[in-house]
Structure formats: C-alpha cells, structure tokens
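Asks: Okay, here's the prediction I keep looking at, along with the sequence it came from:
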Amino acid sequence: MSKYTIRNLEETDYKLGYMDCINELTEPVNVAEKDFINRLKFLRNKQDYHSIVVVDDQSGLIVGCGTLFLEYKFIRGLVTKGHIEDVVVKEDKRGSGIGTLIINHLISIAKEKNCYKISLVCNRDNVKFYKKCGFQEKEVEMVKYT
C-alpha cells in the first residue's frame, strides 16, 4: 500500500502532475508552467489561500489536491468563514482514503484559522462522501457565469 505526504502546493508541482490532477475536476485546460508559477506566487502572498497536494511517496507524483480560502465577515462579531474548493483525487486512486485525508487536512487549517464554519459546493454524486466527513446539506448555491 502506498504512503502519502500532504503538503502545500509548490512551484515544482507543475512537473509532478498538479495540472493533470486538477484537470480531472472540470474541463481540462492547458496552463503553461510559467503561468502556473506566476499564479502560485500571487496566491502565496495571500494569507487567506491554502492550496495543498497529496503526493504518492512511491511515485513522487501528485494524486490529490484541495484548497481552503478564507472569507472575513462583518457578521457574528467579525468571524472568518472557510471555503473548500477544488478537491480532487486522481481517478485511479479514488476510494483509497485520499479524499478524506485532503478534507481533514483542510478542516484542520480552517480550525487553526478560527473559522466559525466551513462550506463547500459539490456535485450531487459527492454528497454522501462529504456527509461522511461531517458536512451537512444546507441552503442552495446560485451561480451566474460571466
């Protein structure tokens, strides 16, 4: 059985399959390495953005990833809300517990940052998984693409 390392997203992860992994989440887009590095540098300067990867220790390749970003609110006495986004596990590794590792790690970061709640949006097919991770269905998301 493989062992995994969870760590922050790094510039070298482009070559370790980060874009291949994230592209399994939605329609694949070709992002140049230079553009990936520039975006990562931009995000690294923000204290409210935490993107992590799961690396297979045997192959050295990325097998999963996820992001937590923070929203600073005026309500409830200036609380912080966490948003989980872009959680994906490589198709051939699904069902091995990597998704749970990612979610638990992001929840840990949210707790360290004193988030009063954490939200995420998922496909209907993934509701059961997120319920097992302690999330509950609440409200409805509305979107408008621009």
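Replies: Good, I have the coordinates. All values reported here derive from a predicted model rather than from experimental measurement.

Asks: use CA for all of it now, contacts and neighbours both
Replies: Will do.

Asks: Check which helix or strand the closest residue in space to Q136 that isn't next to it in sequence maps to.
Replies: Closest residue in space to Q136, ignoring its immediate chain neighbours: Y130 at 7.7 Å, by CA to CA, 6 or more residues apart in numbering. Using DSSP states H and E, Y130 maps to helix 127-132.

Asks: Flag every buried residue along that helix.
Replies: Y130 (16 or more other CA atoms under 10 Å).

Asks: how far is it from where the chain is centred?
Replies: In terms of CA atoms, centre = their mean, to the nearest Å, the centre of helix 127-132 is found 16 Å from the chain centre.

Asks: How many neighbouring residues does the closest residue to Y14 other than its chain neighbours have?
Replies: Nearest residue to Y14 in three dimensions, chain neighbours excluded: E33, at 6.4 Å (CA to CA, 6+ apart). Around E33 there are 15 other residues, counting by other CA atoms under 10 Å.

Asks: This protein: helices as residue ranges?
Replies: Taking DSSP state H, the helices of the chain run over residues 18-22, 33-44, 75-78, 98-112, 127-132.

Asks: try this one side by side with the last:
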Amino acid sequence: MIFREATRQDLPAVLALLADEDEVVDPASIVVDGASERAFASIAVDTRNEMLVLTDGSDGPDGVVLGCLQLTYIPGLGQNGRERALVEAVRVRPDRRGEGLGAALMRLAVARARERGCGLVQLTSNKRRAAAHRFYERLGFARSHEGFKLSLTD
C-alpha cells in the first residue's frame, strides 16, 4: 500500500469513491467537470489543504486508488493558537473495507496533523452513517460536539 498526496491523475478515482459509498464506481465512468477541476486545483496549491490517497501499489505509486481523505488545517486562537486539522471526504472502496485500510489512512492523517503541530483533529459524519461512527470511535475519536450545517445551495 502506498499513501501519498493526490495528483490530477487521481481525480476521477477520488470522485468515484465520493460518488457512492456502497458500490464500487469505475473511475473511467466519471466525467470530471469544471467545478471539480477548479476545486482540486485549489486544494493542490493551498498549503492548508491536502487530498491524500491510498493506492494498492500496482504499477508503482500510481496504482489503483483504494481510499482517500482531505485534510484542512485551520488556524485559530483556541488550542493555544495551534491549528486544528479537519478531516473530510474519508472513503475506502466498498470491496476493500474490513482490511484496515481506513484505519491506516486515518492514522496517517493524525500523524500528519501531529507533525504540523495541530492541537486536535476533528471531523463530522452524517448521522445516518452508524458504521462510520463506530469506526471513528474505535480510532479514539469522541462525540464531543453536536454539529450544525446550513446548505447554501438548493
């Protein structure tokens, strides 16, 4: 397994992981639109953002993308002025779950946050994702806050 920052070449595979949590989506079927291109380009140049992928290592580091997550580092006055790391878009291919890949990906995210000097790692998860909640709790994450969101798109 190889962990690394995503490249533009990985974008269809990342979008395929995000497209459906329960089914494997063929990255070749993904049409990358302009909005996704712009979002990825913004993440790639922003020193406070990282899109990480886990590949199977076939054909070198560019192998099949098995998982992904986005890390965003947020400056703040809390935590004694330390940044906090926000974890988003955590996905592992449905046909590869249960192999410890998600846990390894999350351990990498936590390690990167520690190396950067972050005071905490936080994430939100949809209330319907009970299995994901158990997964995060097994990794030591606590349900310490109630989250709120306001959609700005209809």
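Replies: Perfect, thanks for sending it. Worth saying up front: this structure is predicted, and the values here are computed from it rather than measured.

Asks: corresponding residues in structure 2 for stretch 79-94 of structure 1?
Replies: Across structure 2, the stretch matching stretch 79-94 of structure 1 (TM-score structural alignment) is residues 82-97.

Asks: what about that stretch, start to end distance?
Replies: This stretch, stretch 82-97 of structure 2, spans 33 Å end to end (CA to CA, to the nearest Å).

Asks: now do stretch 8-25 of structure 2
Replies: By CA to CA, the extent of stretch 8-25 of structure 2 from end to end equals 18 Å.

Asks: quick one: the equivalent of V121 of structure 2 over in structure 1 from I62 of structure 1, how far?
Replies: In structure 1, the residue equivalent to V121 of structure 2 is I118, according to TM-score structural alignment. With distances taken as CA to CA, I118 of structure 1 is found 25 Å from I62 of structure 1.

Asks: ok, these two, which is more surrounded?
Replies: Neighbours were counted for I118 of structure 1 and for I62 using other CA under 10 Å; I62 has more, 27 against 18.

Asks: The nearest residue to that one once chain neighbours are set aside: what's it in contact with?
Replies: Nearest residue to I62 of structure 1, sequence neighbours excluded (CA to CA, 6+ apart): V55, at 4.4 Å. For V55 of structure 1, the contacting residues are Y4, T5, I6, L61, I62, V63, G64, by CA atoms under 8 Å, 6 or more residues apart in numbering.

Asks: please redo it, this time with the cut-off set to 10 Å
Replies: 2-7, 13, 16-18, 61-65, 98 (CA atoms under 10 Å, 6 or more residues apart in numbering).

Asks: tell me the contacts of G82 of structure 1?
Replies: By CA under 10 Å, 6+ apart, G82 of structure 1 lies in contact with 48-49, 67-72, 106-107, 109-111, 113-120.

Asks: In strands, which of those appear?
Replies: With DSSP state E as the criterion, strands contain 49, 67-72, 115-120 from among the contacts of G82 of structure 1.

Asks: Who wins on neighbours among those?
Replies: L68 (24 neighbours).

Asks: Structure 2: which residue goes with that one?
Replies: Following TM-score structural alignment, the counterpart assigned to L68 of structure 1 within structure 2 is L71.

Asks: surely its match meets L86?
Replies: Yes. Applying CA atoms under 10 Å, one finds L71 of structure 2 in contact with L86, separated by 5.6 Å.

Asks: Tell me which residue lies farthest from the centre of structure 1.
Replies: The C-alpha centroid of structure 1 is most remote from G77, which lies 27.2 Å away (CA atoms, centre = their mean).

Asks: Quick check: it vs E141 of structure 1, distance?
Replies: 24 Å.

Asks: just V53 of structure 1 next, same as before
Replies: 26 Å.

Asks: the more surrounded of the two?
Replies: Higher neighbour count among V53 of structure 1 and E141: V53, with 26 against 8, using other CA under 10 Å.

Asks: what's near enough to touch the residue nearest in space to the middle of structure 2?
Replies: In structure 2, the residue lying closest to the centroid (CA atoms, centre = their mean) is L69, at 1.3 Å. Applying CA under 10 Å, 6+ apart to L69 of structure 2 gives the contacts 5-6, 14, 18, 50-54, 87-92, 102, 105-106, 109.
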